[in-house]
Each structure stands twice: as structure tokens, then as C-alpha cells.
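Undergrad: Output the structure for:
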Amino acid sequence: MLRSQRRLTPSYQQIVNEMRQEGITAADMQRVFRQWSRGAENVHLLKKDTQRKYLQPSYAQKLLEYLKNKQTENPSFFYAVQLNDDGRIANFFWTDCQAIVDYACFGDVVSFDTTFETNKFEMPFAPFVGTNHHKQPILFGASLIYDESSESFNWLFQTFLTAMSGKQPATIFTDPSAEIIKSVRLVFPNSSHRLCLRHICHNAVKHLNHVICNHPEFLSDFKRRIYEERSVTFFDLKWKELVNAYNLDGNDWMNNLYAMREKWAAVYSRDSFYADMMTIQNAEGTSDALKNFRRKLCLPEFLEEYEKCITSFRQNELEADYNSRQTSPVPYVPDLPMLKTAAESYTRNLYSHFEEEFKKLFTLSCSLLSQDRTISTYKLTPLNSEEEAYVVFNSEDTTVSCSCRMYECTGMLCKHALRVLNYSNIFTFPSHYVYKRWTKYAKAGLFGCRNNSQSGNGSSMLRCARISQKMHSVALRYSMSEKALQFLESGVDKLTCEVENLLSHINLNGNGNDTGQSSGFCNGAMAESLGHSESMYSEGA
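TA: Okay, the predicted model is just below:
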């Protein structure tokens, strides 16, 4: 049926709502409507009509008031809503200044999760999540979506990019939805798209429950296969062994999963940076941090939980920042320059990971395969194992490249590269391998930088977010001292007067915008392609 011929009449909508309240699934609704209409071609609604979930008008108004109040408190707060054909609010997205700054620092990897359902209408809460320099989860933005269609995801991803000044992540993780895959390909063409392994493991439990019941060890074997990193050939071999061992050769779910292996198998992720978010520990940690959103919450409860969650995330980061800057780990070899530099540079959590990797270098045998002037190639083999790795080392510039690609994927040197450096009598940490993203001062210099490729409202919003976040951090830092706060407030008042004088001087000279960019944020409506839907953006007053 053509889109123009489809009309969701009030009577159909009432039936859909009643069926949904009785717990009838969208697929079962479609079967009922096909029987009533004597054929699929006579059904005047699509499957996604039965899946659409709206907030009640009173709840929608409360959410809008919440977003407007947040923007009043902080002008750099960003939110957007999308209206459907009937003028109802369908989709919401929002983010704040600290999230925008966090994305500027740590937006290289994003996880987008639609598996949280937050109210009695089961309207999905879909957060954009990342990981900071302590490997803690951080929220880049949040959304409530009325259906999981490509039109909704297109709008949502485009809106997210608008809020983040057009910066695309290096890698984005999502659940394995065909509609999401399609939208990611359209909106994030420069990003590596990976499917979340946690979701795949959960889906395995659902689709292969009969296997797990008869073979409790299957899930452990399955996880080992999907995290196999040695080589594509080895992965294929082990996958076939798994399929044959559990008689899954004709299983449609396993066959479809294998057909998409390049989007999820760890061995295919070596060319993209994923900040260690692919590990099951990291994925489960993020899921645990957001576990309360898996409960059925009414809107006030949801907003309260959201505030608690984002406050907790940021408090955890402040505490980890303080711990990393005010205390120092004791390297297990105290006088070794490489460990000393790592301890001085990395956050406490990252240093712990690095030291564990460093200890493993002593379990590797190292043999020289070839040498051409300054270029040497080595073969690394663990004791009592056949997991070989190959490292190319350039003694001229102290660069090292390993076949395991751990540094390219996580930003931390692997045990193989560290073994070759040690073998080559390089005991200091090459500065070009101290990845700033994982250091104590990952956000240093952000407020002074300016990206010339950004223009218009996106650039203004990011600059405003930087300043807001900087002032917020200063206020938090000195909040325990009344004297310090009074001094800070006096300084802000003085600075405000000076800025007002500066703006007056600029306006008197007829140059109201000395950067050539819009000095404010826009409010308005913009047509988007969800039928005749509208997108309303509000980026501050």
C-alpha cells in the first residue's frame, strides 16, 4: 500500500491502543488486522503503526516544561522535538553543555542503545553513551522515540550531529536493528559501525535457549568465538567447529549472524578505534549503570532517575579526577622510566590496565625475523601458547606496529610492542604513544581551541558550552569554601562588567559579530521527512 493511501483512523488507533494495553504484540496485531480485512493488501496501517508509542499529552507537556526549564537554567542546553502528521510530539532529544564538552573530548566512540523502555506505553529511552578517560560511562545525550523506524532514527542522528557541531564518532555501537543500520550508514558515513556484542549475547540466549538448556556450556563457547581476535581464518575455523559441535548448521539465526560477522566479530574490528568499549566487561558496566531505566517508570520517575544517573556519572568523574591528580600509583618496578612516565600521565584506572599489560611482556619470547637498516621485524610467542604476533620496529623514530592492532583499537600499547621496546633497550615511554584521551589532563586545552571548520550555531553552541562547563567546574572545585566562593563571585561580577563594555564597544563600531558567525542560538521549526512532520530545535535563548 502506498504511504499516501494509508490512514490510521481514530477507530483503528483505539483498537491498537486497547490491544497494546492487553499486551498483544505488533506482529499479532498485524495478523488480526489481516484476518479482519481479508488480506494484507486491505490493511490500512503498517506494522510500525502498531509499534508507535506516544506520551500522553499531559506527560508530553511536562517533558517540554522540564526541557524549557533546563534551558532557562543553562542557555547552552539543547533540545529538539519532532512532530508527526497529526501534530503530536513523536520524538524528543536533549543534551546539555557538559555533555557537549564531553563529546568534544571523548566522542570518538559512541554507544546508542534502544533497549530501555521507560513508561507504560513502552516508549523507548535511547541514550547516547561514551566512555571517559577513567573508562567510566558518560552520557552525551538522551532521547525518547515513538517508533523504531528509519525515519525516526534519521531525524535523531541528524539532531545529535547538530548538537555536536557536526562531529561524527570514529566508531558507533548499536543493537542489530536493520533500521538503525540503515540510518547509521546514511547519517554517519565516516564512522565505523559495530554491533554491540552484549546485545548479540542476549539475543543468543533468546534464540538459542533450547541449545543452552541442553548444553549449559554453549554460551561460554559462543562468547569465546565472538571475541576471537587471532585471525579471520582462525575465527572462521572456530565458528564452524561451534556450529558443528551443537548441530546448528541449519539454524537461521546463527546463519544470519555469521553473514553480518564483519560488523560484530572482534577480529574484524582492528581497523577502527573503539576505546575498549567492545569488551563485555565495559558493555556490562554501562548496562549496569543504566539498569534502573529498564524498570517501568512513569515520566516524573523517569526524569528523576535521569537526573540521578547523570549526576552520579559526573560525580564519579570528579572523584576519579581528584584521585588521579592528587595521588600517584606506585609502579611495581619503581625506578623503571617507562612505568614512571605512565604513572605520571595516565589516570589511575588506565595506569592499572597499562601495568597489567606491561607485566605480560615477560611471558613472551621475542625472535628477530628480519632487519633492513632501521626497520626490524619480530615474532612474539607466549609461553605455552601458539598465539603468535608480529611487530615491526623502527629504531630511528621509535615507532612500533603490532599485528594485534591493540594500540590502533584502544590507544594503549600492547604487551607485544612493549616486549620489543624492552628487547631493543628502550626503557623510556615514547611520548607519541601516550594517548592524551587516557591521561589525567584529557580535557586540558579544550577551552582555548577553536575548530575553523565549525560555523554558525553549532560553533557558537560549543563555545558557550566550553565556557559554561569551565565555570561549572571552577564553582564545584571551590564550593567547599565560602571565602573562595565569595572571591569567585566577585571575580565573575567584575568580568561580566568588562565583557559588557567590550560588547558595547563592538556594537558602537558597527560590528555586532566580530567572528563573522551568528552570536546567538536559533529557535524555530524545520520540516523533516517523517510524513509531514516538523522538527523544532531549541538551542538556547
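Undergrad: Every contact and neighbour count from this point should use C-alpha atoms.
TA: Fine.
Undergrad: any idea which element the most centrally placed residue in the chain lies in?
TA: Centroid-nearest residue in the chain, with CA atoms, centre = their mean: Val110, separated by 2.0 Å. If you go by DSSP states H and E, Val110 is part of strand 109-112.
Undergrad: now that strand: how far from the chain's centre is it?
TA: Centroid separation for strand 109-112 versus its chain: 2 Å, with CA atoms, centre = their mean, to the nearest Å.
Undergrad: From Leu257, how far off is the residue nearest to the centre of the chain?
TA: To Leu257, Val110 is 22 Å away according to CA to CA, to the nearest Å.
Undergrad: go on, Glu500?
TA: Per CA to CA, Glu500 is found 60 Å from Leu257.
Undergrad: Those two - which one has more neighbours?
TA: Neighbour comparison, Glu500 and Leu257: the larger count goes to Leu257, with 16 against 11 (by other CA atoms under 10 Å).
Undergrad: can you tell me which residues contact Trp94?
TA: Shown in contact with Trp94 (CA atoms under 8 Å, 6 or more residues apart in numbering): Leu67, Phe77, Phe78, Tyr79, Ala80, Gly141, Ala142, Ser143.
Undergrad: now the other sequence, so there's something to compare against:
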Amino acid sequence: MKDINPDFFYTVELDDECKFKSAVWVDARCRASYEYYGDVVSVDSTYRRNRHGLPFVSFVGVNHHGRSTLLGCALLGNEEIASYEWVFSQWVKCMGTAPQCIITDQCRFKYHAIKNTLPDTRHRWYIWHIMNKLPSKLGGYRRYGALYVDLNNIVWNSRTEESFEDNWADFIDEYNLHNNTWVSDLYDDRRMWIPIYFKGEFWSAMRSTQRSESMHAFYGGYLHSKTSLVQFVHEYDNVLGFKEQRELEDDAADSKGKANCRVSTVDKQGSLVCVTMEEEKLVNDTILCVSYDVHFDHSTQELRCECNLFESSEFVGDDEETTLPHVALEETMAKLAAHHAKKRSESVSKTQTNIGS
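TA: You can find the predicted model right below:
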């Protein structure tokens, strides 16, 4: 691979008997993608379909279409702190800089390894991984149905830290969960996963997205339990090629389309403008219409969205793009998407010259 593609990075860790321990590899396409989509990175190690039983680690970002994009991979000899520390340090060595934010499951080994090797990176946990455990952890309670609804409402709809903490206390009292250790630990770790504690932070729309699970489904089309290490690397390259092709198709589709949101109402008072937006979102094969307010101050050029999407998903641009006429927000969002698509397409075009097929 290195002979075909000079920008291909790999490193292997051996034990005292020169036997395989761990490996990290990053394709040139992944390195190019990291330049644009490396602010927030998801790290997952739950995909285990290698015949040698080695945990497979994926570094995943989110591209300008909201799709998962690979940023590197690793095979671990074991899931211990030292193994993760080695993988993280080698991956950052390849990329040149650490990500601003990283998101993982609740693995304590990852937690300590990130703390030790990436001290300046903001770390949080996937909410979905936690909420998915509710049936096994709390399903035995007599009022589980109501409990499930109330807990979801508290987690997703708390508007302030104070309201979350008050609602959580009421929730514990209502369902008599004072002695439930799992629930108590979740509260102690609330700053690692509750959305309100990340308000205003950029998380590239990873707050509720099941990135690892979608990648698992994708890998399943290429990798299986009998895949050898040599086949594994070859099929990994096929994965990247397919993902790149799909991204180019998305770019082409975006160039012909328009934003899936529209202006509902506009209220202007002096330099302050409040625009009520209606956005169509696909949820479980059903299209839902979601309304939210966007506030824009012409005097300060400050843009603030009620749903925090501008802050958490980077719907912002340069001065020219953020000077928003109050009737052109939809058009501006479409221009931003096209702008990011153009940047990414130029990067891919340059990278392809360094990639062997």
C-alpha cells in the first residue's frame, strides 16, 4: 500500500516476542477528510468481525452532507488503557493535530486513555448508547413505560442545567430510584452525556446520531468473520472507495437541489430579526416538520438559533455569508452547503492523484 500510495500511513506495535499487538492505518483520503471534518471525531471499537478476534477501532467524522466519513482505523491486541493510548497517540501523530472534540461509548479504558493522551480534547459519550441500555437496566420496574417516557423528556427537553437537575430529582422521587446505582452513576456523569451541558458547543450533529451502528451496517457488506488480515486491508480500501463515490454523488445532487427548510414567519424590530423556520427531517422513514426560531442582530452580526444548530452543527460562514437579509436565510444555507461541497470536491480531486486503485 505504501508503494502505491506514498501518503498512506501505517504503524504496527509488537510485543517483546515480536508478535503483533496493535496497528493503526490511515489512507490518504482519510487524511484529506480530516483536514475538513476533523473537528469532531467519533471513536468506536464495538465492531468485532475479524477471525482473529481483534477489536476493530474506527475513527469517524461527519461530512458536509451529514454522512459518516472514515478518518482512520486500528486493530487492537486488547482493550486496555495502554492499547488505546498507543492507538490515539499514533493516530494524532499521523494527522498532525488532535481533534477539538471526541465522542465515544462509556468505555472507561477509552476515557482514561483520552484523558492521558488528548488532554485538550473535549470528550463526551454517545447518548444513544446510554439510552439503549434502559430496557435492560430499568425494564423490570412496574411503571417502566411511564418511566421511559419521562426520562427521555428530561434528557432531551431540559432547557437549562438547573431545570434538568430539578427534573431529575423529581424523577428519582417519582420512581423511587434512590438506591439504583446505575441511575446514580448516570447523574454523576451527566456532564459527559446530557445535551444541555453541551449547549452552544460544536458537535457536528453527533448529539443523537447512531454513527457507530450505521458504520457497522456498512462494514457488514465488506467484512465477515473469516476475513484475514490481508483481506481486511484490501476490503478496507474498497470501503473508502465506495464512501468517496457516494460523497461525490451527494455533491452532484446538492448542486441541483435546495435546502429542505423554508421561512414561515418574519418579525423585525429595529436591527433585531426573528425568523421562524420550518425544516423537514426524516425520522424512522417518516418526514417530520420541525419549527424553530432564528434570531439575527444586524448591528452586531450575531446569529443565534433556538435549536443551537448553528453552534453545534457549524451552519456559519464568513462575514459576507452571515450578513443575513431576513428573507434569504434558506438561500444562504444552500450556499453554505454548496461552498463546503466545493471545498471538499477540490480536496478529493487533489487526493485522487496520490491514490492507487
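Undergrad: The strand holding Val110 of the first structure vs the second structure, average distance?
TA: Comparison of strand 109-112 of the first structure with the second structure after fitting gives an average deviation of 0.6 Å (mean CA distance after the TM-score superposition for the first structure).
Undergrad: Pull up the aligned stretch in the second structure for that strand.
TA: The alignment of strand 109-112 of the first structure onto the second structure (TM-score structural alignment) covers residues 40-43.
Undergrad: Not counting its own residues, what contacts the matching stretch?
TA: Stretch 40-43 of the second structure has contacts (CA under 8 Å, 6+ apart) with 57-62, 99-104, 202-204, 211-212.
Undergrad: Toward the C-terminus, what is the element adjacent to the strand holding Val110 of the first structure?
TA: Moving toward the C-terminus from strand 109-112 of the first structure, the next helix or strand (DSSP H and E) is strand 116-117.
Undergrad: number of nearby residues for Leu242 of the first structure?
TA: By other CA under 10 Å, 17 other residues sit near Leu242 of the first structure.
Undergrad: That one pairs with which position in the second structure?
TA: Using TM-score structural alignment, the partner of Leu242 of the first structure in the second structure is Phe171.
Undergrad: try Gln469 of the first structure
TA: Aligning on TM-score structural alignment places Gln469 of the first structure opposite Gln352 in the second structure.
Undergrad: Let me see the contact set for the residue nearest to its match when sequence neighbours are not counted.
TA: Among residues not flanking Gln352 of the second structure along the chain, Arg29 sits closest, at 7.8 Å (CA to CA, 6 or more residues apart in numbering). Contacts for Arg29 of the second structure (CA under 8 Å, 6+ apart) come out as Leu240, Val348, Thr351, Gln352.
Undergrad: If I follow the layout properly, Asp250 of the second structure ends up in contact with His65?
TA: Yes. If you go by CA atoms under 8 Å, Asp250 of the second structure and His65 touch, sitting 7.1 Å apart.
Undergrad: Thr69 of the second structure: helix or strand, and which one exactly?
TA: Using DSSP H and E, Thr69 of the second structure maps to strand 68-75.
Undergrad: One more: Tyr79 of the first structure?
TA: strand 78-83.
Undergrad: how much does that strand stray from the second structure?
TA: Compared with the second structure after fitting, strand 78-83 of the first structure deviates on average by 0.8 Å (mean CA distance after the TM-score superposition for the first structure).
Undergrad: Where in the second structure does the following helix or strand past that strand fall?
TA: Using DSSP H and E, the next helix or strand after strand 78-83 of the first structure towards the C-terminus is strand 89-95. Per TM-score structural alignment, the counterpart of strand 89-95 of the first structure in the second structure is residues 20-26.
Undergrad: From the chain's centroid, how far away is the matching stretch?
TA: The chain centre lies 23 Å from the centre of stretch 20-26 of the second structure; the measure is CA atoms, centre = their mean.
Undergrad: That stretch vs the first structure, average offset?
TA: Taking mean CA distance after the TM-score superposition for the first structure, the mean distance separating stretch 20-26 of the second structure from the aligned residues in the first structure is 0.8 Å.
Undergrad: Arg143 of the second structure and His112 of the second structure, how far apart?
TA: The gap separating Arg143 of the second structure from His112 of the second structure is 36 Å, by CA to CA.
Undergrad: swap in Ile287 of the second structure?
TA: In terms of CA to CA, Ile287 of the second structure sits 40 Å off from His112 of the second structure.
Undergrad: go on, Val316 of the second structure?
TA: According to CA to CA, Val316 of the second structure and His112 of the second structure sit 33 Å apart.
Undergrad: What's the match for Phe157 of the first structure in the second structure?
TA: Counting by TM-score structural alignment, Phe157 of the first structure corresponds to Phe88 in the second structure.
Undergrad: what's the spacing between its match and Leu75 of the second structure?
TA: Separation of Phe88 of the second structure from Leu75 of the second structure (CA to CA): 12 Å.
Undergrad: One more: Ile103 of the second structure?
TA: 19 Å.
Undergrad: go on, Met333 of the second structure?
TA: 39 Å.
Undergrad: Off-centre distance for stretch 162-173 of the second structure?
TA: Centre-to-centre, stretch 162-173 of the second structure and its host chain are 28 Å apart (CA atoms, centre = their mean).
Undergrad: ok, average deviation of it from the first structure?
TA: Its matched residues in the first structure lie on average 2.7 Å from stretch 162-173 of the second structure after superposition (mean CA distance after the TM-score superposition for the first structure).
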